[in-house]
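**Q** What follows is a predicted protein model with its sequence.
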Amino acid sequence: MEDNVRYKRLKGSSNLRLRLVLATLSGTPILVHDIRADETFPGLRPHEVSLLRLIEKVSDDCLVQINPTGTKFKYKPGIMMGGRCEHDCGLSRSIGYFLEPLILLALFAKKPLSIKLTGITNDSKDPSVDTFRSTTLPMLKRFGAPSEGLNLKIESRGVPPRGGGAIVLTMPIVKNLEAVNWIDEGMVKRIRGIAFSTKVSSQFENTMIHAARGIFNRLLPDVYIISDHKTAAQAGESPGYGISLVAETTSGCFISVDTAISYLRKEESSEIEDERQELTPPGDVGEQIASALLEEIDQGGVVDSTHQGLLFLLCALCPRDVSKIRVGKLSPYGMETLRHIADFLHVKFHIKPDPSTGTVILKCLGCGMKNLSRKLS
């Protein structure tokens, strides 16, 4: 039965998540070869294998075959099932790495998804679970995802290197998404945020909040950053602290940034004992993240740069109707996403720079993705 499957051949390790999501939604079997073939440690990384296993868990009848060196794999998509399950995301990437592909696939599943993910909730590489809760999930509502059953609960926090965090994500299903005309970014009306710490003094949160507010309060009065000090089992396995901020605009856009400070994972540090590594003082963290948010706001657009790829995917998956959106400068990942969308879904975006604001307006006709596995009520 294997021989008559026609696989789309792709090379290399880049954009693996994007390729898996688009392959699954478009029902395209893929064969990815030459994965880090020339590197000292060739093949798939632990988090990439974990993502493949996660997709296997939430779908039925999908096929994953990885060669012994991990430099090549075949993936034949199955039916997204949803339902209840658990997955350990491991420690080489945070839970945020797994959430973006998962939420896109879950929308088109047979049943609503309820999944417990364990591992790292906050690090400096991937969007934090706070950002998904404050910014990513509200964005799905714009495209017609129901509010009911759309939730992310943080049970415990975990930072590198040892993690220990856990979240529960529940996702509703849709029959199809709704096209958007989303070009008015509005003016920033308030800033919200959450500063957390695990296994360090709660004074770290106050210092970060005070430093961030020092920058924002000169610009707008409505700034509210809460502190979330975790202790005992809820504080995970490693010491760390961080802050996640979101600016809400008058037109209902959410622009977010986040960061977390902790000791390095083993593969990132040299032979020297981890504990000697100097961590950024919390006051500096608060100032840096506040400045980062102001830069994101300054770029313009209805989403921040980390959400561009997801925004383009949602537009492409809409019914055969025109979506029109405004973003700031196109991010490298945003551009990669546009290329992959054209390749898998044959949806091309019309891109028009708006010189007066330094933003870019994109238009596309959706591919008409329908949830075929959803039970008809």
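**A** Perfect, thanks for sending it.
**Q** Going by C-alpha atoms from here, please, whenever you check contacts or count neighbours.
**A** OK.
**Q** For the strand or helix carrying residue 100, enumerate the helices and strands it packs against.
**A** Using DSSP states H and E, residue 100 sits in helix 95-107. The contact analysis (3 or more C-alpha pairs under 8 Å, 6 or more residues apart in numbering; DSSP states H and E) places helix 95-107 against helix 16-26, strand 113-119, strand 165-171.
**Q** As a markdown table, these with mean neighbour count would be great.
**A** Listed next are the helices and strands packed on helix 95-107 as a markdown table, based on neighbours: other C-alpha atoms under 10 Å:
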| stretch | mean neighbour count |
| --- | --- |
| helix 16-26 | 20 |
| strand 113-119 | 23 |
| strand 165-171 | 22 |
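**Q** what would those look like in TSV with distance to residue 193?
**A** Output for the helices and strands packed on helix 95-107, formatted as TSV (distance: least, C-alpha to C-alpha, whole Å):
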stretch	distance to residue 193
helix 16-26	28
strand 113-119	22
strand 165-171	18
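**Q** how distant is the helix or strand residue 228 falls within from the center of its chain?
**A** Taking DSSP H and E as the definition, one finds residue 228 inside strand 223-230. Put simply, strand 223-230 sits 22 Å off its chain's centre (C-alpha atoms, centre = their mean, to the nearest Å).
**Q** one more structure, for comparison:
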Amino acid sequence: MGKTAYKKLKGSQSFRQRLLLATLSSTSILVDDIRANESWPGLRPHEVSFLRLLEKICDDCKVEVNETGTILKYKPGTVMGGRNLAHDCGVSRSIGYFLEPLLLLGLFAKKPLTIRLKGITNDSNDPSVDTFQSTALPILKRFGVPSEGLKLKIESRGVPPLGGGEVILSVPMVQNLNAVTWTDEGMVKRLRGVTFSTRVSSQFEHAMIYSARGIFNRLLPDVHIATDHKAGPQAGNSPGFGISLVAETTSGCCISADTAVSYARSEATDELEDLEKKELTAPEDVGVQIASVLLGEIEQGGVVDSTHQGLLFLLCALCPPDMSKVRVGKLSPYGIETLRNIRDFLGVKFVIKPDPSTGTVILKGLGSGLRNLFRKVS
């Protein structure tokens, strides 16, 4: 056996994405200087949890971390997938943080993946599990991922600071993805959404729906927002409420926005214990805010919203070496970081061309040709 050559990286940015691309491209990485100069140096709990998750779904992957957590050596193994897996995501980031990489790893696994994830289902930092259901899964179908076996089931909900939610994710294997030409965002034809509440009155949901509909019904008639009030064990361990909205267009695009309201995480309130008793944002204001955010996303144009730019670029980069062409709104910081990581790990560069007439950006590029060698050709 020869000595492992490590790709050297610095810092904690794009931690999850670097590990994802290192695994898919079979690149060993050495990351140093992880928050070395901060008062709390090293890996955060959610990053350690993500490493544990990789160890669960991969065979023969090696993870080495130094005592202070500021240096990580990662040697990827074979993505095995498998059924009846379970992982506790903890409460420092929501389940949405773990879902995007899991979707992509599951596609190229040795066996179909079914995994139960526990933790926070809805918060204001990461995309909610509802948004994954309504927006991320349809994006995968565009690239030739079969509907059969692609599912996200919400068993119970959990909000910060104590979580308590559970979801089951199922991802089928593919031999390879299909390159896409996806530049027509269409016009918004209907609006769908879901509100949720845990350990608070269901009236909070009706207030959010009423205020959101007050804005949308002036613009289009087909607006339907469902309610999902959880009680008992299905309501997790903390009180909270939230809303996830998705605008469906005539060309089949889904533009989404979501938010959740709950008490601040304990880490954020270490010095200010009395913050536990602070007033939460009124549900009427939450409805108006999220409606405004969604209208802003629609106004930007593009076939996906700013949250899903990273997922779209990754899927394009993992396609066969055919030309993919997609239109997005203004590039988000996460989207730009994703393009850099794709270039570094997969050697894929996109031609980026602004379209001044619409204020959107068109990206064209050849995929890296990643194939799932375990999937038999039918």
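**A** Arrived safely, thanks for sending. These numbers come from a predicted model, not from an experiment.
**Q** Can you calculate the TM-score here?
**A** Once the chains are laid over each other, their TM-score by TM-score structural alignment, normalised by the length of structure 1 reads 0.99; 376 aligned residues with a C-alpha RMSD of 0.9 Å.
**Q** With structure 2 overlaid, how far apart is the strand holding residue 228 of structure 1 on average?
**A** With mean C-alpha distance after the TM-score superposition for structure 1, strand 223-230 of structure 1 departs from structure 2 by a mean of 0.3 Å once superposed.
**Q** quick one: buried residues of that strand?
**A** Under the neighbour-count criterion of 16 or more other C-alpha atoms under 10 Å, strand 223-230 of structure 1 has 223, 225, 227, 228, 229, 230 buried.
**Q** Give me the nearest residue to the first one, chain neighbours excluded.
**A** I take that to be residue 223 of structure 1. Leaving aside its chain neighbours, residue 223 of structure 1 sits nearest to residue 191 (4.8 Å; criterion: C-alpha to C-alpha, 6 or more residues apart in numbering).
**Q** wait, which of the buried residues of strand 223-230 of structure 1 is closest to residue 282 of structure 1?
**A** Using C-alpha to C-alpha, residue 227 comes nearest to residue 282 of structure 1 of the buried residues of strand 223-230 of structure 1, at 13.2 Å.
**Q** Assign a three-state SS to the spatially closest residue to that closest one that is not a sequence neighbour, would you?
**A** In space, and not counting its chain neighbours, residue 227 of structure 1 is closest to residue 195: 4.8 Å by C-alpha to C-alpha, 6+ apart. Of the three states, residue 195 of structure 1 takes strand according to DSSP: H, G, I helix; E, B strand; the rest coil.
**Q** Please, where are all the helices along structure 2?
**A** For structure 2, the helices defined by DSSP state H occupy 15-24, 45-57, 96-107, 129-131, 137-142, 203-216, 283-300, 309-317, 333-346.
**Q** Select, out of those, the one closest to residue 5 of structure 2.
**A** helix 15-24 (12.7 Å).
**Q** what's the matching range in structure 1 for the closest one?
**A** Using TM-score structural alignment, helix 15-24 of structure 2 lines up with residues 16-25 of structure 1.
**Q** related to what we said a few turns ago, can you check which of the helices of structure 2 gets nearest to residue 364 of structure 2?
**A** Across the helices of structure 2 (criterion: C-alpha to C-alpha), the nearest stretch is helix 309-317, sitting at 9.1 Å.
**Q** So what touches that closest one?
**A** Residues from elsewhere that reach helix 309-317 of structure 2 (C-alpha atoms under 8 Å, 6 or more residues apart in numbering): 100, 136, 139-140, 143, 177, 179-180, 304, 324, 328, 331-332, 334-335, 338-339, 342, 346, 348, 365-368.
**Q** Just give me the residue right at the centre of structure 2.
**A** Geometric centre of structure 2, nearest residue: residue 100, 4.1 Å, by C-alpha atoms, centre = their mean.
**Q** check contacts around that one.
**A** Applying C-alpha under 8 Å, 6+ apart, we find residue 100 of structure 2 in contact with residue 311.
**Q** mind checking what it lines up with in structure 1?
**A** Residue 100 of structure 2 maps onto residue 100 in structure 1, by TM-score structural alignment.
**Q** ok, back up a step: make sure the residue nearest to residue 227 of structure 1 is actually in contact with residue 210.
**A** No: no contact is recorded between residue 195 of structure 1 and residue 210 when judged using C-alpha atoms under 8 Å, the distance being 10.6 Å.
**Q** Which of those two has more residues huddled nearby?
**A** residue 195 (26 against 16; other C-alpha atoms under 10 Å).
**Q** which residues sit in contact with that one?
**A** Applying C-alpha under 8 Å, 6+ apart to residue 195 of structure 1 gives the contacts 205, 208, 209, 225, 226, 227, 228, 241, 242, 243, 244.
**Q** repeat that for 7 Å
**A** 205, 209, 225, 226, 227, 228, 242, 243, 244 (C-alpha atoms under 7 Å, 6 or more residues apart in numbering).
**Q** residues contacting residue 234 of structure 1?
**A** By C-alpha under 7 Å, 6+ apart, the contact set of residue 234 of structure 1 is 155, 156, 157.
**Q** wouldn't the first one be in contact with residue 166 here?
**A** Which is residue 155 of structure 1. Yes: the criterion here is C-alpha atoms under 7 Å, and residue 155 of structure 1 meets it with residue 166 at 5.3 Å.
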